[in-house]
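In: got a structure for you, letters missing:
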């Protein structure tokens, strides 16, 4: 019997009993949809959680010189360039304390800096520390060479400059005995509150206006999360090969450990729930096919009496089982994907479509159909014509 005839024969039971076929397909559809939902929705939830954990600096490190040394330990001027040559490093920038005092104007006590720090900053700093400008603009190659500053969020409040006027002259602040133009104000930088309390001057302007020596005080490093510990191990020897003990590198954020634990926990949960859903769907199809054999003994007996072989009987019921499971699997996959998309949009989560689960849903439906149909088709094929017709 060729595959087309076998498929047509296997569809007879589904066409003659559409109600039961629909309910049976619904069972496997619910099982597969459950598998899609319990992988897709938690995956979107996991993505949202991991984004929040990543915002806590899971891929960042800070490098400073060992404090309280005599003579004082300093980081080399070329330290940032050295760090960027480390393979897994995706970004590095630096600031340096200029040891000067900032005032709102020259009428304020020259020793009253309001607890603020004046830092020389590299132009690529915002991209490395995820800083954004609330008002005005960040330093650029032109303004970084002139006496201009960008204020951290706290520094702007203490200096009475919460926003910059448009269409008017920019305000000035005093650093030492020099006036600097305020060109920007930053939003709060969650990961680096020291930046919020700082007044940021261009690296070149700090050299010319504030007698800055060019040695960075803090280096901010971003690296691939999977290689973060390896990067930390080589930072000190890279920056100071002769005296690595004078370089202090922060340890990875606790959020990184929490993120990795979350990934592992979610993976185990996905596998467990998906397995349960598939087992439930397979039991439903197997039960349906067993009942189908019991109800169709007369049909089996008549076909056997007309010359159908045991193999043809097995093929008929196995094909019916596979078609039933595949139809339910496709419907369940579409239903599960729709539910995942809708729920993720409702919760404003990043959409993570479980493509692997969708493919596994259809493939799993085929496997379920085969496994669920083996016993019923074997049982049907074992019936002799006299046994089958005697029960009608």
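Out: That came in fine, so what should we check first? Just so you know, these numbers come straight off a predicted model, no measurement behind them.

In: all contacts plus neighbour counts: C-alpha atoms, from now on.
Out: Noted.

In: now the helices for the stretch 51-200 of the chain?
Out: Along the stretch 51-200 of the chain, the stretches classed as helices by DSSP state H, counting those that start in this stretch are 79-84, 125-129, 153-158, 193-196.

In: for residue 111, find the nearest of those.
Out: helix 153-158 (15.3 Å; Cα to Cα).

In: host element of the closest residue to residue 290 other than its chain neighbours?
Out: Spatially, and ignoring its direct neighbours in sequence, residue 290 is nearest to residue 376 (5.1 Å; Cα to Cα, 6 or more residues apart in numbering). Per DSSP states H and E, residue 376 falls inside helix 355-382.

In: next, the buried residues of the helix or strand just after that helix.
Out: Using DSSP H and E, the helix or strand that follows helix 355-382 towards the C-terminus is helix 385-390. Across helix 385-390, burial judged by 16 or more other Cα atoms under 10 Å covers 385, 388, 389.

In: so what secondary structure elements neighbour helix 385-390?
Out: helix 297-305 (3 or more Cα pairs under 8 Å, 6 or more residues apart in numbering; DSSP states H and E).

In: got the residue ranges for the strands in this protein?
Out: Taking DSSP state E to define them, one finds strands in the chain at 60-65, 89-97, 102-103, 117-121, 133-136, 148-151, 172-175, 178-186, 198-202, 218-223, 247-249.

In: just name the most buried of those strands.
Out: Scoring the strands of the chain by mean neighbour count under mean count of other Cα atoms under 10 Å gives strand 198-202 as the most buried, with a mean of 28.

In: which residues touch that strand?
Out: 102, 116-123, 139, 143-152, 154-155 (Cα atoms under 8 Å, 6 or more residues apart in numbering).

In: quick one: work out the angle between that strand and strand 89-97.
Out: When axes from the mean of the first three to the mean of the last three Cα atoms, to 10 degrees is applied, the directions of strand 198-202 and strand 89-97 differ by 100 degrees.

In: ok now strand 198-202, how far from the chain's centre?
Out: The chain centre lies 33 Å from the centre of strand 198-202; the measure is Cα atoms, centre = their mean, to the nearest Å.

In: second structure follows, compare the two:
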């Protein structure tokens, strides 16, 4: 007899071995939304937290930008004095006197770091206000043959009139130094009126310009400058320069000073003396190093204050949101997800505050510098450090609160419900 009964089903062994559930992995976008959710639901607290870090970052930008702008204004003033200028001339009282080659300016210009070179030469002529003055009375003034590019080489400015140029240097024209103009009684040139004339070795020269004071070239203030070509044709100038003015890169100024005598007089470099860099350059370098160290210290203090504020805010946030943490843990969130939520919220708060503080600091610095008449200077490191520092502060300030939040068990967190 055939057994038509259906075979019994095999026992389901899998029922006795429950499958192990794995926590859901949150995508970075989900973690970002959780961080934004905490900020969105507590707008006022988030705004106050971001305000704290923004004030810290804005302070960092301001305490670096405003002093940097002031420093740049000071450095510009020092540079205008001629901090990168050297003065070379033969050692005085030589017998016979040493003469620099006529090609000295070109020889100095070929030195690599040199950016500009010019020259003057003493014509040993006598200048008088008129031919009626005693011929032996020169008023202590020197008559110097000048190249047309001298004014740029000594950072000089014309107070009245104009300086020598290619169209005037061949003619009997003269430019007066600041003190020379005062001693000759010619203090200004009035446009539209005939220019005054002075007598140089019984030759009449027309005054076409008056210079401003030259703090680092005072010898030119007591001089009457005439064109290089005119000095040769009218006053018998032999073409040998007396003083060479050289401008060079400030970082290579000492090197240029060392090689300049040999460049001007290869045969007898020991008979050429070169002025040392001006005290203004030393003051400029001290100003740069001192203020730079001050900026770093102020920026560090401002950033530390902002970081403490964010850390305090995040710590209080963990205490206030214990029930939310417990509920999420009870629904399956693991410790890593809790840490990621609070760490993301801390970084977002700091970033928002950093961006706002950077914008506020930049605008404040530009406005104040413009009001003071300074060149606005926004240090690139300060701007990059404003946002980068905010990110770093957010991470550091959020690590401990995030770890503390993740260690709360569901029962411990929900105990206050």
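Out: Done, it's in. On a predicted model such as this, the values are computed, not experimentally measured, just so you know.

In: what's the TM-score here?
Out: The TM-score (TM-score structural alignment, normalised by the length of the first structure) is 0.97; 392 aligned residues with a Cα RMSD of 1.4 Å.

In: hmm, back to that, can you tell which of the strands of the first structure is closest to residue 322 of the first structure?
Out: strand 218-223 (49.4 Å).

In: so where in the second structure does the closest one end up aligned?
Out: Alignment of strand 218-223 of the first structure against the second structure: residues 243-248, by TM-score structural alignment.

In: go on, stretch 374-385 of the first structure?
Out: Matched against the second structure by TM-score structural alignment, stretch 374-385 of the first structure falls on residues 399-410.

In: among the helices of the stretch 51-200 of the first structure, which is the most enclosed?
Out: helix 153-158 (a mean of 21).

In: that one aligns to what range in the second structure?
Out: Against the second structure, helix 153-158 of the first structure falls on residues 178-183 (TM-score structural alignment).

In: also stretch 344-359 of the first structure?
Out: So stretch 344-359 of the first structure is aligned with residues 369-384, judged by TM-score structural alignment.

In: what separates the lengthiest helix in the first structure from the chain centre, distance-wise?
Out: Across the first structure, the longest stretch assigned as helix under DSSP state H is helix 254-295. Distance of helix 254-295 of the first structure from the chain centroid (Cα atoms, centre = their mean) equals 22 Å.

In: was I right about residue 52 of the second structure contacting residue 311?
Out: No. Taking Cα atoms under 8 Å as the definition, residue 52 of the second structure is not a contact partner of residue 311, at 10.7 Å.

In: map residue 63 of the first structure onto the second structure.
Out: In the second structure, residue 63 of the first structure lands on residue 88 (TM-score structural alignment).

In: ok, its match - contacts?
Out: Contacts of residue 88 of the second structure by Cα under 8 Å, 6+ apart are 243, 244, 245, 246, 260, 261, 272, 273, 274, 275.

In: which residues does the residue nearest to it when sequence neighbours are not counted contact?
Out: Distances taken as Cα to Cα, 6+ apart put residue 274 closest to residue 88 of the second structure, at 4.3 Å, once the chain neighbours are dropped. Listed by Cα under 8 Å, 6+ apart, the contact partners of residue 274 of the second structure are 86, 87, 88, 89, 257, 260, 261.

In: so which of these persist in the first structure?
Out: Here is what carries over to the first structure from the contacts of residue 274 of the second structure, by both residues aligned by TM-score structural alignment, their matches' Cα atoms under 8 Å: 86, 87, 88, 89, 257, 260, 261.

In: I'd like these written out as JSON lines, with distance to residue 331 of the second structure added.
Out: What follows is these, written out as JSON lines (distance: Cα to Cα, whole Å):
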{"residue": "86", "distance to residue 331 of the second structure": "79"}
{"residue": "87", "distance to residue 331 of the second structure": "83"}
{"residue": "88", "distance to residue 331 of the second structure": "85"}
{"residue": "89", "distance to residue 331 of the second structure": "89"}
{"residue": "257", "distance to residue 331 of the second structure": "78"}
{"residue": "260", "distance to residue 331 of the second structure": "82"}
{"residue": "261", "distance to residue 331 of the second structure": "85"}
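
In: just those now: which is nearest residue 335 of the second structure?
Out: Of all those, residue 335 of the second structure sits closest to residue 257, with 68.2 Å by Cα to Cα.

In: ok, the counterpart of the closest one in the first structure - contacts?
Out: Residue 257 of the second structure maps onto residue 232 in the first structure, with residues paired by TM-score structural alignment. Counting by Cα under 8 Å, 6+ apart, residue 232 of the first structure touches 61, 249, 251.

In: please redo it, this time with the cut-off set to 7 Å
Out: The neighbours of residue 232 of the first structure, taking Cα atoms under 7 Å, 6 or more residues apart in numbering as the test, are residue 249.
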